[in-house]
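Visitor: Need the 3D shape of this:
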Amino acid sequence: MAKDYTAEIDIKQTFKSYEEERLYRKQRLAASFRILARRGLNLGVAGHITVRDPEFTDHFWVNPFMTSFSQIKVSDLILVNHEGRIVEGKKPINRAAFAIHSQIHQARPDAAAAAHSHSPYGKVWSTTGRLLDPITQDSCAFYNDHGLFNDFTGVVYELEEGKRIAEALGNYKAVILQNHGLLTVGQTVEEAVWWFVSMEEACKTQIMAEQIGSPILIEKEHAELTAKQIGLPVAGKGNFQPLYDEVLREEPGFLG
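Guide: Okay, the predicted model is just below:
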C-alpha cells in the first residue's frame, strides 16, 4: 500500500507563544498577496485576504487600502477588530473588506482566514449564477463544498450584506458571489489562499470546456471520494507550500 504523505503535513502546528504564531500568520498572509499578484488575480484596489489574530480572536489582519498586492510586506498589514477600529497600523482599510470579512470571521470561528479578489475567471463564472460542476479531479475539491450568493446589489459596504454572504457561505470552504467573484476560507491562511487559486483554475477549466462542448460530469460516488482525497485542509496547506517557497526565494522582501 502506498504511503500517505499528506499525514506528514502539520495542519495543527504548535507555537511557543502568541507572538511566534502571529508572525507566522502575518508572513504567510503577506506572501499570499504576492502569490495572487504573480498570477494576475488582483485588480486595482479590489480584493482582500484576512487572517484572525491568534491571541485576540475578535481581531483580524488585513491588507491596507490602495496598496498593490505585489508590494505588500509584513509591516504593511493592518490589525482591525470586529467593530471596525484599527488597532495596529496607520493606513486605512478597504470598507468592503471590513463589511465582508468581519462577518465571515464572526460566523465561522473555525475559519482563521478568508480570501477574496476580483480574479478574471472567477468573475466570468460568477455571472452564470451557477455552482461549479465536478468535471475534473481538481474541481472535485469543491464538490458539495461551495455555495452561491445570488443577490448582487453593488459594492459591499453594509454589514448586513456581509452577514448574508456569510450565510451563503455556510459551512462550505467557498462561495461564488454572483456578478462579483469568489471567496474562500480555511483553517489557515495557506488553505484559504490555495482554495482561491484552485477555484479560479476550476472556473477557467469549466469556462473553456463549455466552449468546446458539453463536459462529462464525474459520477457522484467518484466525485465524493475525490473530494475527500483532495479537498481536505491538509491538501490546501500542502499545495500552498510550493507557492510560498517560490515567493520566498524570489521576493524575500515581503518579510520586511
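
Visitor: Please make it C-alpha for all contacts and neighbour counts, starting now.
Guide: OK.

Visitor: Mind jotting down where the helices sit in the stretch 1-150 of the chain?
Guide: Counting by DSSP state H, counting those that start in this stretch, one finds helices in the stretch 1-150 of the chain at the ranges 18-38, 95-107, 120-126.

Visitor: Nearest to residue 182, out of those?
Guide: helix 120-126 (5.7 Å; Cα to Cα).

Visitor: Show me the contact partners of the closest one.
Guide: By Cα atoms under 8 Å, 6 or more residues apart in numbering, the residues outside helix 120-126 that reach it are 41, 176-182, 199-201, 203-204, 207.

Visitor: try 6 Å this time
Guide: Helix 120-126 is touched from outside by 178-182, 200, 203-204, with contacts defined as Cα atoms under 6 Å, 6 or more residues apart in numbering.

Visitor: Just these: which are in helices?
Guide: Among these, the residues falling in helices (DSSP state H) are 200, 203-204.

Visitor: most neighbours, which of the residues you listed?
Guide: Greatest neighbour count in the ones in helices among the contacts of helix 120-126, by other Cα atoms under 10 Å, goes to residue 203: 23 neighbours.

Visitor: before we go on, could you also do this sequence so I can check it against the first one:
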Amino acid sequence: MDFSNKDVRSKVSEAEWETRVNLAACYRFAAHFKMTDLIYTHISAKVPGSDNHFLLNAFGLMWDEVQASNLVKITLDGEIVDDPTGLGFNQAGFVIHSAIHEARTDVHCVMHTHTAAGVGVSAQEHGLLPISQHAMRLTNNVAYHAYEGVALNLEERQRLVADIGDKMTLILSNHGLLTCGSTIREAFDYMYYLERACQIQIAALSGGAKLIIPSQEVAEGVAKSFARPGYQERKGEWKALLRMLDKMDPSYKT
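Guide: Presented below is the predicted three-dimensional model:
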C-alpha cells in the first residue's frame, strides 16, 4: 500500500524535502538490515531552518512503508504541525527524541533501535566491550542510561540528556541502542557499526571461550583512525546504499 501524500512536497522547502527523502531512506536501510521492532522505535531529523520542529515516523507504519511525504512533523513540545496519514506519533518516541533534539544543537538526526543484539548487550553489566574493530571505532564515544521503564515520563528527558552528554552513541540499559548524527548519514553510520559490534559481542560471548581484549591505547588508536580529518567526507557508503535502495524500491522518495 502506498501511504504517500503528493501535497506535502509543494508545501515544504527544498531543504526540508531533501531531509525527508534522506530520513525515509534511513528507515528503509534500517529495515533492510533488520533493525526494526514492528512499528516501534524511531529515527528523527530536525527540520532545516527550524529549531523547534522535527520529523518522526507515523505510528502504525512499518519501516519499509515510510516515505518522504508521510513523515509526521511535530514541535519539541509535542504539537503536531503536519500529519499526512492521520496516524499520529508514538509518545515514548517523542520523549526520547525531543530530549536530544532540544538539548543538542550539534545533532540533526537521532536513531533508536530495539534489536536482539543491542538489547542483549544493554543487559550486560560490562556494557560494550572493545573486542572488535567495530566496537573500538566507538571508543570514548559510548554513554549509558539506566532503564526507568517505558519512556513516557517527560522528566526522564533531563536524565537521558545528562547521561549522553556530548557523546554520539548511547546504550539504554535493558532497552536498546541510540545514536546521533550531525547528518542523517552520520547517525546511520554510528548505528550500523554499533549494531554490528553488539552482534559480534553476543556471538563471541556465546562460545564461552576467553576473550582477547586489546589495550585501551589500541582501542583509542582505532577510534582516532576513523576520526581522521576528511575520512567521513570521503566515505561512499551512503551513496552506495541509495543506489541499492533505488534498485529495490524507490518509493521512499515519494
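
Visitor: Let me see the TM-score of these two.
Guide: TM-score of the superposed chains, computed with TM-score structural alignment, normalised by the length of structure 2, equals 0.88; 238 aligned residues with a Cα RMSD of 1.8 Å.

Visitor: Could you dump the helices of the stretch 1-150 of structure 1 into TSV with mean neighbour count added?
Guide: Shown next, in TSV, are the helices of the stretch 1-150 of structure 1 (neighbours: other Cα atoms under 10 Å):
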stretch	mean neighbour count
helix 18-38	20
helix 95-107	22
helix 120-126	21
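
Visitor: so which of those comes closest to residue 154 of structure 1?
Guide: Proximity to residue 154 of structure 1 (Cα to Cα) singles out helix 95-107 among these, at 10.6 Å.

Visitor: and of the ones in helices among the contacts of helix 120-126 of structure 1, the nearest to residue 240 of structure 1?
Guide: Lowest distance from residue 240 of structure 1 to those (Cα to Cα) belongs to residue 200, with 14.4 Å.

Visitor: Not counting sequence-adjacent ones, nearest residue to the counterpart of the closest one in structure 2?
Guide: For residue 200 of structure 1, the aligned position in structure 2 is residue 195, judged by TM-score structural alignment. Spatially, and ignoring its direct neighbours in sequence, residue 195 of structure 2 is nearest to residue 118 (6.2 Å; Cα to Cα, 6 or more residues apart in numbering).

Visitor: Tell me which residue of structure 1 matches up with that neighbour.
Guide: Per TM-score structural alignment, residue 118 of structure 2 is aligned with residue 122.

Visitor: how about the strands in the stretch 51-200 of structure 1?
Guide: Taking DSSP state E, counting those that start in this stretch to define them, one finds strands in the stretch 51-200 of structure 1 at 59-62, 78-81, 86-88, 113-117, 146-149, 174-177, 181-186.

Visitor: Dump these into TSV; add mean neighbour count and distance to residue 18 of structure 1 as well.
Guide: Output for the strands of the stretch 51-200 of structure 1, formatted as TSV (neighbours: other Cα atoms under 10 Å; distance: least, Cα to Cα, whole Å):
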stretch	mean neighbour count	distance to residue 18 of structure 1
strand 59-62	25	13
strand 78-81	22	15
strand 86-88	15	16
strand 113-117	28	17
strand 146-149	22	32
strand 174-177	27	28
strand 181-186	27	19
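
Visitor: of all those, which lies closest to residue 130 of structure 1?
Guide: strand 146-149 (7.4 Å).

Visitor: sorry, back to before: TSV for the strands of the stretch 51-200 of structure 1, including distance to residue 241 of structure 1?
Guide: TSV is the format used below for the strands of the stretch 51-200 of structure 1 (distance: least, Cα to Cα, whole Å):
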stretch	distance to residue 241 of structure 1
strand 59-62	20
strand 78-81	24
strand 86-88	28
strand 113-117	16
strand 146-149	23
strand 174-177	20
strand 181-186	15
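
Visitor: Which among the ones you listed is found nearest to residue 247 of structure 1?
Guide: Taking the strands of the stretch 51-200 of structure 1 one by one with Cα to Cα, strand 113-117 is closest: 18.0 Å.

Visitor: Residue 139 of structure 2 maps to what in structure 1?
Guide: Per TM-score structural alignment, residue 139 of structure 2 is aligned with residue 143.

Visitor: Quick check: the gap between that match and residue 191 of structure 1.
Guide: 16 Å (Cα to Cα, to the nearest Å).

Visitor: Who are the contact partners of the most centrally placed residue in structure 1?
Guide: What sits nearest the mean C-alpha location of structure 1, by Cα atoms, centre = their mean, is residue 115, with 2.9 Å. By Cα under 6 Å, 6+ apart, the contact set of residue 115 of structure 1 is 49, 183-184.

Visitor: re earlier: more neighbours: which of residue 143 and residue 191 of structure 1?
Guide: Neighbour count, other Cα under 10 Å: between residue 143 of structure 1 and residue 191, residue 191 has more, with 30 against 21.

Visitor: Show the contacting residues for that one.
Guide: The contact partners of residue 191 of structure 1, taken as Cα under 6 Å, 6+ apart, are 236-237.

Visitor: that older thread, relative to residue 237 of structure 1, which of the strands of the stretch 51-200 of structure 1 is closest?
Guide: Here strand 181-186 is closest among those (Cα to Cα), at 9.2 Å.

Visitor: what stretch of structure 2 does that closest one fall on?
Guide: Under the criterion TM-score structural alignment, strand 181-186 of structure 1 matches residues 176-181.

Visitor: compared with structure 1, how much does that stretch deviate?
Guide: Compared with structure 1 after fitting, stretch 176-181 of structure 2 deviates on average by 0.4 Å (mean Cα distance after the TM-score superposition for structure 1).

Visitor: now that stretch, how far from the chain's geometric center?
Guide: Chain-centre distance of stretch 176-181 of structure 2: 5 Å, with Cα atoms, centre = their mean, to the nearest Å.

Visitor: Distance-wise, check residue 222 of structure 1 relative to residue 173 of structure 1.
Guide: Remark: distance between residue 222 of structure 1 and residue 173 of structure 1 (Cα to Cα) = 20 Å.

Visitor: So between the two, which is more surrounded?
Guide: Using other Cα under 10 Å as the criterion, residue 222 of structure 1 and residue 173 rank with residue 173 on top: 26 against 13.

Visitor: Just to check, that one is in contact with residue 187?
Guide: No: using Cα atoms under 6 Å, residue 173 of structure 1 is not in contact with residue 187; the gap is 9.6 Å.

Visitor: Thanks a lot, catch you later.
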